[in-house]
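S.K.: Sharing a model prediction with you, sequence too.
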Amino acid sequence: MDFQLPQIQQWCRKVLTARFGATLSTEEMEILWASVVTSTLLMGMVGCFCGGILSSKLGSTLLLFAAPCFLFCRMAWSIELLYLGRLSVGLALGLSLSVIPMYLAEVSPLKLRGAMGVLLPLGITAGVVLGQVVTLDQLLGDKDLWHFGLGIGGLLNFICFVAYWWMPESPEYLCSFKNNPEEALKVIRKLLGQNSVDGALEKQIRTGFGIAQKSKGLSVRDILTDGKYRLPLALLFLMNAGCGLSGINVIFSYSVSTLQRIGINSNDAKLFSVGFGCINLAASSCGLFLMDRFNRRPMMLISCIACGVTLLLNTTVIYFINEVSWLPMVSVGAIVLFLLSYQTGVGQIPFFIGAEMFEIEARSSALALGTFGNWLANLIIVMLFPIVQHLWGAFAFLPSSIVCFALAIFVYFYLPETRGRIVSDTALLISKGFKSHIR
């Protein structure tokens, strides 16, 4: 919504004046807008704890409900509909993002688990780029069409909603919670081919059926109070929070205003922002080939350190921005390097690492806590970055740089390698908490 901010705020002023005779000051408008943005984040934090087998379908339903709210809020002169749409989007995303990584991991063969895990952040990145393009002033971003730009996501979600009904159930879920190994074998053959189930795999599934019958999903409280989950929960929560605090949300949520502060005019700033989105998408696409060819642990380490270094570089450049005429382009280059660094690890691995560390009985609750960490980080950025930017100026990116370096240290000491390992082996490796020997 960064591109449409002036148009939507202008509309809000007109609505409040026409309906209530109220005229908002700049500070009051900033408070109103902050409440619009944070409503989505708060509902996302609620939604991530409402996961379940219907979460992805319900998430799409809520997104379909949000689309007409956005489409009709301008015609109805209703800020309430704008809020309702934002609340629906937040709840839908919270529901979906806590379930999709789990589903992708459970339907993926071991050798493709990393590439499949990348599909979620890749889809998010593609959605960001699409949103940037359609909300340009030349398309659906002007004062008369901005509501169509907000509601266009409903078309994509309708397609996804229809497709959900043909998606197979997770074989692990069918065995562990539905007590149906026959259906699990049928799904595996459907996903991987008729010859994918050999005698050994079939015996393994049927032998494990008696154990699976005893499996029960653990609640958030259960895993928080069980010592063997202490380290994996800390890893999952901090990696997801680090993903949100790393600076990516600053770059895209405040891209236009940040670029304007370094001397780039408004129209060019929007085009630069779209360019950043395209580079981010291209870098994210590379994850499809990287994740199953390189180990998770070194990729995460390199990504954290590189993100911290590029943010420090950008901080230095912005501090001296008025000294040399070509420094704004160096700042743009630093942002590009940050995006490339981010998508090699920090921007992808946290989304699926939880499904590689937690066995199925704890997976749903653990992923909910991890997703909560990401939403909480986003809320912190939205609430505090404008204040930090106002008070610290050129040093506004410094906290994100520190977060990246701190996350690198934590990953170095505690993150085990999960590539090529079955989940039970990884879970056993980190079951002794912070005393675990990960190497």
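M.R.: Sure thing, it's come through.
S.K.: For the rest of this, base every contact and every neighbour count on C-alpha atoms.
M.R.: Will do.
S.K.: wait, residue 60 sits on residue 159?
M.R.: No: using CA atoms under 8 Å, residue 60 is not in contact with residue 159; the gap is 9.5 Å.
S.K.: tell me the SS of residue 321?
M.R.: coil (DSSP: H, G, I helix; E, B strand; the rest coil).
S.K.: Identify the residues contacting it.
M.R.: 262, 327-328 (CA atoms under 8 Å, 6 or more residues apart in numbering).
S.K.: how close does it sit to residue 126?
M.R.: For residue 321, the distance to residue 126 equals 31 Å [CA to CA, to the nearest Å].
S.K.: Mind listing residues that contact stretch 326-346?
M.R.: Here stretch 326-346 has contacts from 239, 242-243, 248, 251, 262-264, 276, 279-280, 283-284, 287, 290, 296, 299-304, 306-307, 310-311, 313-314, 317-318, 320-321, using CA under 8 Å, 6+ apart.
S.K.: Strands of this protein, start to end?
M.R.: Under the criterion DSSP state E, strands are not mapped anywhere in the chain.
S.K.: and residue 59, what is it in contact with?
M.R.: 91-93, 95-96.
S.K.: let's bring in a second model and compare:
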Amino acid sequence: MALQEENGGMSGQQKGSPRTLVLMVTSAAIGGTLQYGYNLTIMNAPTVYIQKFVNESFQRRWGIQLESYQVTLMWTVIVSVFSLGGLTGALLAGPMSIHFGRKKTLLLNNIFLMLSALLAVTSQKAQSFEMIIISRYLVGINVGVSMNVQPMYFGESAPKHLRGAVALSSSVFTSFGLVLGQVVGLREVLGCESCWQYLLASNAVPGFIQLLTLPWFPESPRYLLIDRGDKDACLNALRQLRGCEVQKEELDEMLQEQAEFEGRRAQRPWELFKDRNVRWQLISIAIISSAMQLCGNDSIYFYASYIFQEAGISAEHTQYASIGTGTCEFTACILCNLLIERKGRRMLLMGGYVLMTGWAIVFTVALSYQDVVHWVPYLSMVCVFAYILSFGIGPAGVTGILPTEIFNQAARPAAYMIAGSLMWLNLFIIGMIFPFIVSGLGQFCFVPFGVVCVLSAFYIGLFLPETKGKTLPMITNEFNKLNFDRNKNARPKCENVYYQLGEVQHSTAL
């Protein structure tokens, strides 16, 4: 009866504000996934200046004049070490989110960011390009942690009917960071030769904003109840985030997951590989997380100048063309945010990759004829914009929320570690070879990415169930059709847990 009294007492209370959830999302994302987009694009503007700085450093120290390919190689190392940092952050995200909680992990994560900014702003004065490499590695750790922990925080804090839209706001802020980084990187702002070190250190500003604002918001209610067993703190967090009474259905669902989690510890990544119950969930996030980078979209931001030069755009116009790429993804992510609870995750994800396949084909044709027809280079640029727009409509946002929706509380941190590790590893690989793909394949540079897109669309259409508006048990039952299809007798017994106010009843069924 105690729980009944508590739940009944909630119904008449109007604590907090309905704006609290929106403000919490904004605070977490400004210092979180915004940093991913921002740190992708701020490296594009100072490309020439940093390459010159590296070359001068070799001349000054060792009297070596680097060849063009050696400068390109050093530049790809500086760019791609960000991905290695992200891989490290993805591996740290799981243990940190379990030990410290979602909110505190995001706050502690700013330590890496501030160290990175300090190294970047002092690198030129210290005459050390190695400090830039270390700086990029540290900011990569920061981004790798936030890219995994922030979707967990949002997915566990949002009500079911807003779960997709709130989780998808991570990608909206990522794309906003892309645009913001491109604007700040303009030659008229911080993209000039005398300010490039301040441009690299400017990522500390969003971190400071998060440090000042996020402590005022609650921890994830599911983490408080399921991981910490603190029911009172969970109820208080729910009241604050909802701004009204806590719905019985929402609380019952959390209690059911708590009962299933009771007596169990969080799973390790290697344990997921051995667990047949999550075999196809794991395959799905592995394929979709890898496709997010192997489709080549994020590499466009690293090497926008290479792509637009290949498309025939003059050097003085490339910085403005680059802003257009970020604006396209930002617009598409907002559109995806509006559509995700109407059209569903599966349709947006598959549709995005189908459209990307089509635009990759058009882009290849356009590059093949850019020397024949004078307006074709601009068609090539439009294809790049459309490719990014298609990416933003589905893959950019939906990919990040899938582990929250298809894994339970025990497996979720490990699932994010695996998904994040694959994402960053593939970003590193693509980041290292992308300039050589562009120079080696020429007009056919987007053919490999088109192949990845079409294969991803086929997989999603054939194997990924829709998760919109479904509870975790419903989604799990959909995956069990794949996990145990060949040997139905191997299906485990499912424990049906029925909850009433004031008591918990258990029954077991096949």
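M.R.: On my side now, so go ahead. Predicted, not measured: the structure shown is a model, and the values here were computed from it.
S.K.: Please work out the TM-score for the two chains.
M.R.: TM-score for the superposed pair, counting by TM-score structural alignment, normalised by the length of structure 1: 0.95. Supporting figures: 436 aligned residues with a CA RMSD of 1.8 Å.
S.K.: Look at residue 60 and residue 159 of structure 1 and report which has more neighbours.
M.R.: Neighbours per residue (other CA atoms under 10 Å) separate residue 60 of structure 1 from residue 159, with residue 60 holding more: 25 against 11.
S.K.: quick one: the longest helix anywhere in structure 2 to chain centroid distance?
M.R.: Secondary structure of structure 2 per DSSP state H: the longest helix is helix 68-100. Relative to its chain's centre, helix 68-100 of structure 2 lies at 14 Å (CA atoms, centre = their mean, to the nearest Å).
S.K.: Also stretch 223-238 of structure 2?
M.R.: 26 Å.
S.K.: Report the buried members of the contacts of stretch 326-346 of structure 1.
M.R.: Neighbour-count burial (16 or more other CA atoms under 10 Å) applied to the contacts of stretch 326-346 of structure 1 gives 239, 242-243, 248, 251, 262, 264, 276, 279-280, 283-284, 287, 290, 296, 299-304, 306-307, 310-311, 313-314, 317-318, 321.
S.K.: Out of the residues you listed, which sit inside helices?
M.R.: 239, 242-243, 248, 251, 276, 279-280, 283-284, 287, 290, 296, 299-304, 306-307, 310-311, 313-314, 317-318.
S.K.: Helices of the stretch 301-439 of structure 1, start to end?
M.R.: With DSSP state H, counting those that start in this stretch as the criterion, the stretch 301-439 of structure 1 has helices at 327-342, 349-357, 360-392, 398-414, 423-429.
S.K.: Determine which stretch of those helices is the most buried.
M.R.: helix 349-357 (a mean of 27; mean count of other CA atoms under 10 Å).
S.K.: what's the mean distance for that one versus structure 2?
M.R.: Superposed on structure 2, helix 349-357 of structure 1 shows a mean distance of 0.7 Å to its aligned residues (mean CA distance after the TM-score superposition for structure 1).
S.K.: Report the spatially closest residue to the spatially most central residue of structure 2, excluding sequence-adjacent ones.
M.R.: Nearest to the mean C-alpha position of structure 2, by CA atoms, centre = their mean, lies residue 147 at 4.6 Å. Distances taken as CA to CA, 6 or more residues apart in numbering put residue 33 closest to residue 147 of structure 2, at 5.7 Å, once the chain neighbours are dropped.
S.K.: And the one you found? What does it align with in structure 1?
M.R.: When structure 1 is aligned by TM-score structural alignment, residue 33 of structure 2 is left unaligned.
S.K.: residues contacting residue 33 of structure 2?
M.R.: So residue 33 of structure 2 contacts 143, 146-147, 150, 170-171, 173-174, 177 (CA under 8 Å, 6+ apart).
S.K.: Swap in 7 Å and give it another go.
M.R.: 143, 146-147, 170, 173-174 (CA atoms under 7 Å, 6 or more residues apart in numbering).
S.K.: Next: residue 397 of structure 1.
M.R.: 311, 315.
S.K.: Could you do the one 5 residues further on as well?
M.R.: By CA under 7 Å, 6+ apart, the residues touching residue 402 of structure 1 are residue 308.
S.K.: if we go to 10 Å?
M.R.: Contact partners of residue 402 of structure 1, counting by CA atoms under 10 Å, 6 or more residues apart in numbering, are 245-246, 305, 307-309, 311-312, 408.
S.K.: That one corresponds to which position in structure 2?
M.R.: So, by TM-score structural alignment, residue 402 of structure 1 is matched to residue 451.
S.K.: per the alignment, residue 224 of structure 1 corresponds to what in structure 2?
M.R.: Using TM-score structural alignment, residue 224 of structure 1 pairs with residue 273 in structure 2.
S.K.: To what extent is the residue lying closest to that match once chain neighbours are set aside buried, counted in neighbours?
M.R.: Distance criterion CA to CA, 6+ apart; nearest residue to residue 273 of structure 2, sequence neighbours excluded, is residue 279 at 7.1 Å. Neighbour count of residue 279 of structure 2, defined by other CA under 10 Å: 17.
S.K.: Kindly provide the distance from residue 180 of structure 1 to residue 330 of structure 1.
M.R.: The value you get for residue 180 of structure 1 to residue 330 of structure 1, if CA to CA is used, is 58 Å.
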